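> Need a 3D model of the sequence below.
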Amino acid sequence: MADLDPVIHAQARLRITAALATREPGESIAFPRLQELLDMTAGNLSTHLRKLEDAGYIDVEKSHKGRTPVTYLSLSKTGRRAFEDYMETLRSVLGTTS
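Prediction:
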């Protein structure tokens, strides 16, 4: 289990990366939509997104829709690779293959 990426291994961050990994590379999702999908508070989601951003695992794009600020999130190339490695390691630990 020591080989599992500690940035991703936290339950909330694993849920976030898994949700973002279901999207095509470069495809983003708005913060409120991700919050709704994961049923997380804005503060909790923000805290975990910051850790993923600091690790270079997600890309954050801030823009405006009219006068309203909007944050879009996507899994970076590094993040996608880290998630794939995490899943491969997890399968190995569990003794399963895909």
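
> can we go C-alpha only for contacts and neighbour counts from here?
Fine.

> Now do the buried residues in stretch 19-35.
Using 16 or more other Cα atoms under 10 Å as the burial criterion, the residues of stretch 19-35 that qualify are Ala19, Leu20, Ala21, Ser28, Ile29, Phe31, Pro32, Leu34, Gln35.

> One more, so I can put them side by side:
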Amino acid sequence: MFDAAIHAPNRLRLCSALRVVDRADFGALREVLLLSDASLSKTISGLMDAGYVVTKKAPSLARSDARLTTSVSMTAEGRRAFDRHIAALRELAGDAWEA
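A predicted model of the protein is given here:
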């Protein structure tokens, strides 16, 4: 099933990055996806609104100050929605996918 909540390019890229890991650090996602903090935050918020990702704030083990780091992970529903979306894209691509 095609999912408009996932299909926007940055959301699709974020879901692709999160699908293969349990969780990812906000900073690492920012670097991998080449997004600004603001763009990544907006992308995460959109997927959170859909119930597809969650965030967790925790003290950083690498820092001596009190700042928290944010990690992002997909929910079970987010994983299912992403897998359905990818299947729908493959179906749309038809024979082109096999080439």
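
> Of the buried residues of stretch 19-35 of structure 1, which belong to strands?
Using DSSP state E, the members of the buried residues of stretch 19-35 of structure 1 that fall in strands are Ile29.

> Kindly state which residue of structure 1 is aligned to Val54 of structure 2.
With TM-score structural alignment defining the correspondence, Val54 of structure 2 maps onto Asp59 in structure 1.

> Make sure its match is indeed in a helix.
No. Secondary structure assignment places Asp59 of structure 1 outside any helix; it is strand (DSSP: H, G, I helix; E, B strand; the rest coil).

> these two touch, right, it and Lys51?
No. Taking Cα atoms under 8 Å as the contact criterion, Asp59 of structure 1 and Lys51 are not neighbours in contact, 11.8 Å apart.

> okay, those two: which has more neighbours?
Asp59 (20 against 15; other Cα atoms under 10 Å).

> Count the residues that sit near the closest residue to Arg23 of structure 2 other than its chain neighbours.
The shortest distance from Arg23 of structure 2 to any residue that is not its chain neighbour, by Cα to Cα, 6 or more residues apart in numbering, is 4.3 Å, and that residue is Ser73. A count of nearby residues for Ser73 of structure 2, using other Cα under 10 Å, gives 22.

> Surely Ser73 of structure 2 and Met48 touch.
No. Ser73 of structure 2 sits out of contact with Met48 when judged by Cα under 8 Å, with a separation of 10.1 Å.
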